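In: What follows is a predicted structure for the sequence shown.
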Amino acid sequence: MQQRRWFLRVLLWRQGIKETPNGSFYKVKYKNLITEEDEPEPLIEIISADELRPMPPKSLPVLFLLHDKVDAFDNDGWWIGKITGRRGNLYSVYFETTNEVLEYPLCRLRRHLDWVNGDWVSSATRQQ
């Protein structure tokens, strides 16, 4: 299973820079990823339109419950996981694809949202 993660990107050009039978492609610049050159710069690459998402809506920090699906900010990206416990101000998050449990403070967690038909939808809402 492939680990899904999301990185903050800035769209450089609105028009597709390349049209193919597989869709449109866009040039993006990453906010948190840099090139591995002598003078590092923000990474720029071309990605397909179906990989682009607007920022999820901002939400106030909430207390998470056991088994809540969350996104954890780590290694410059947002990773999907599940709450497995809490110790003081730290939440334990299990990542299925790597079979790891890591701890995060509340400020590095957000409720997971799925991109469905052009809208951000919470996993709990989708199941109803």
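Out: Looks like it arrived, so ask away. These numbers were taken from a predicted model, which means no experiment stands behind them. Numbering: from 1, shown residues only.
In: Please make it C-alpha for all contacts and neighbour counts, starting now.
Out: Noted.
In: Can you tell me the SS state at the residue located most distally from the centre of the chain?
Out: The centre of the chain is farthest from one residue, D38, which by CA atoms, centre = their mean lies 28.2 Å away. Assigned with DSSP: H, G, I helix; E, B strand; the rest coil, D38 falls in the coil class.
In: can you tell me how far it sits from V93?
Out: Going from D38 to V93 by CA to CA, to the nearest Å gives 36 Å.
In: what does W13 give?
Out: When W13 is compared with V93 (using CA to CA), they lie 36 Å apart.
In: So for these two, which residue has more residues nearby?
Out: Neighbours were counted for W13 and for V93 using other CA atoms under 10 Å; V93 has more, 26 against 11.
In: To which secondary structure element is the nearest residue to E103 once chain neighbours are set aside assigned?
Out: Nearest residue to E103, sequence neighbours excluded (CA to CA, 6 or more residues apart in numbering): S92, at 4.4 Å. Per DSSP states H and E, S92 falls inside strand 90-95.
In: what does the following helix or strand past that strand contact?
Out: Following strand 90-95 in sequence order, the next helix or strand is strand 100-105 (DSSP H and E). Strand 100-105 is contacted by residues A72, N89, L90, Y91, S92, V93, Y94, F95 when judged by CA atoms under 8 Å, 6 or more residues apart in numbering.
In: try this one next to it:
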Amino acid sequence: MEEVHFSKGSEVEISSDDDGFRGSWYSATVLRSVSKKKKFFVEYQSLMVDEKGSKPLREFVDAVHVRPRPPRELDRSFKLSEEVDAFHNDGWWEGVVIDVFENSRYSVFFRGSREQIKFQQSDLRLHREWVDGSWIPPLEEHMEAKSGKKTLKIKFSKGKLTAKFSEGAVVEVSSDEEGFQGAWFTATIISTIGNDKFLVEYHSLKTDDETKPLREEADALHIRPSPPETPMVDSFSRLEEVDALYNDGWWVGVIAKVLSNSRYIVYFRNTKEELELGHSELRLHQDWIDGKWVRASQV
């Protein structure tokens, strides 16, 4: 990824690798840079040093976790299945619109937590990725909306939809382990363990001695049906969201560049990496939401 120099006073956004905060971005101002260590000293605009909110939090952050403030359209409405950033808990979190209501309200699904929350239009923005020094997709209008400071208190819903799987069903299983977030691994249901757990056998993951397929218990919230086959496409387009078969699992990414001979550069948000992959190693990305498959729009 292309490194950007930020001068004192630059308005930026900061990401975090801490558990529970991955995938979120927080607005901050650069106070100074430490070029030799590739770090910036920043002051957050919404994070405070204590619960009283006596003063803004300041800290050193690695340059790889810093990006410019994304552009934002004026008074933009959103469509079903459109990818957005939602302002929640003092930061911007990536989600997908799964329902549109009256009075400019939307229901947003968050893949990481598998939860749904309702937001006002003013607390949403079109999701963008900072790739090679430019925003994908680019700004739709020439004017950028002025950000207003608003607080929206929302309670997470306790109820989550879980599916019932029979023995022998082919499924995909996700993981919360470090380095595996966002990936789905194909497996078969071996048996049911209680109400919300299953014994699964992976198709591509092996035991430590590589002699047989790995079996383990998986929580129902980390299991989804095997995605339905989508119509065969001759080629993928730039900015299209895909799943890439890599390291024995399917990882969600974005087509950053279309190459010749059915090859593509795919950008992965979680790791901020780019890989060159072939057409046969990609599939159209879909999300399992409320018991049905949803095809996300282009990001």
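Out: Cool, got the structure. Because the structure is predicted, anything quoted here is derived from the model rather than measured.
In: thinking again about what came up before, ok, residues contacting the strand holding S92 of the first structure?
Out: 72, 80-86, 100-106.
In: Without its sequence neighbours, what residue ends up closest to F185 of the second structure?
Out: Using CA to CA, 6+ apart, the nearest residue to F185 of the second structure is G249, at 4.7 Å.
In: can you check I193 of the second structure too?
Out: In space, I193 of the second structure is closest to L199, 6.7 Å off (CA to CA, 6+ apart).
In: my guess is the one you found is in a strand, correct?
Out: Yes: counting by three-state DSSP, L199 of the second structure is found in a strand.
In: Surely it and T192 touch.
Out: Yes: in this structure, L199 of the second structure is within contact of T192 by CA atoms under 8 Å, at 6.3 Å.
In: Could I get the full set of strands for the stretch 51-200 of the second structure?
Out: Using DSSP state E, counting those that start in this stretch, the strands of the stretch 51-200 of the second structure run over 56-62, 66-68, 83-88, 91-101, 105-110, 115-120, 124-126, 129-131, 134-136, 170-174, 183-193, 197-206.
In: want to throw these into TSV with distance to K257 of the second structure?
Out: Shown next, in TSV, are the strands of the stretch 51-200 of the second structure (distance: least, CA to CA, whole Å):
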stretch	distance to K257 of the second structure
strand 56-62	27
strand 66-68	20
strand 83-88	20
strand 91-101	22
strand 105-110	26
strand 115-120	32
strand 124-126	21
strand 129-131	11
strand 134-136	11
strand 170-174	27
strand 183-193	22
strand 197-206	28
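In: which one of those lies closest to L245 of the second structure?
Out: Relative to L245 of the second structure, the nearest member of the strands of the stretch 51-200 of the second structure by CA to CA is strand 183-193, separated by 9.4 Å.
In: Skipping its backbone neighbours, what lies nearest F268 of the second structure in space?
Out: Using CA to CA, 6+ apart, the nearest residue to F268 of the second structure is G253, at 4.6 Å.
In: what does the helix or strand hosting the one you found contact?
Out: With elements taken from DSSP H and E, the one containing G253 of the second structure is strand 249-258. The contact list for strand 249-258 of the second structure, computed with CA under 8 Å, 6+ apart, reads 131, 182-186, 204, 236-245, 264-269, 285, 299.
In: Okay, and which of those map to helices?
Out: Among the contacts of strand 249-258 of the second structure, no member falls in helices (DSSP state H).
In: what's around the residue nearest to F185 of the second structure, how many residues?
Out: By other CA under 10 Å, the residues close to G249 of the second structure number 21.
In: measure it to R295 of the second structure for me?
Out: 19 Å.
In: Ok, D50 of the second structure next?
Out: Taking CA to CA, one finds D50 of the second structure at 41 Å from R295 of the second structure.
In: Equivalent analysis for L80 of the second structure, please.
Out: When L80 of the second structure is compared with R295 of the second structure (using CA to CA), they lie 10 Å apart.
In: ok, now A187 of the second structure?
Out: For A187 of the second structure, the distance to R295 of the second structure - CA to CA - is 22 Å.
In: Also V254 of the second structure?
Out: Applying CA to CA, the value for V254 of the second structure to R295 of the second structure is 14 Å.
In: of these two, who's got more company?
Out: With neighbours defined as other CA under 10 Å, V254 of the second structure and R295 compare such that V254 has more, 25 against 16.
In: residues contacting V70 of the first structure?
Out: I80, G81, K82, I83, L109, R110, R111, H112.
In: May I see the buried residues of stretch 30-47 of the second structure?
Out: For stretch 30-47 of the second structure, the buried set under the neighbour-count rule, 16 or more other CA atoms under 10 Å, comprises 30-33, 39-47.
In: Can you lay out those residues as JSON lines showing distance to G23 of the second structure and secondary structure?
Out: Formatted as JSON lines, those follow (distance: CA to CA, whole Å; DSSP: H, G, I helix; E, B strand; the rest coil):
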{"residue": "V30", "distance to G23 of the second structure": "21", "secondary structure": "strand"}
{"residue": "L31", "distance to G23 of the second structure": "24", "secondary structure": "strand"}
{"residue": "R32", "distance to G23 of the second structure": "25", "secondary structure": "strand"}
{"residue": "S33", "distance to G23 of the second structure": "24", "secondary structure": "strand"}
{"residue": "K39", "distance to G23 of the second structure": "20", "secondary structure": "strand"}
{"residue": "F40", "distance to G23 of the second structure": "20", "secondary structure": "strand"}
{"residue": "F41", "distance to G23 of the second structure": "21", "secondary structure": "strand"}
{"residue": "V42", "distance to G23 of the second structure": "19", "secondary structure": "strand"}
{"residue": "E43", "distance to G23 of the second structure": "20", "secondary structure": "strand"}
{"residue": "Y44", "distance to G23 of the second structure": "17", "secondary structure": "strand"}
{"residue": "Q45", "distance to G23 of the second structure": "18", "secondary structure": "strand"}
{"residue": "S46", "distance to G23 of the second structure": "17", "secondary structure": "strand"}
{"residue": "L47", "distance to G23 of the second structure": "16", "secondary structure": "strand"}
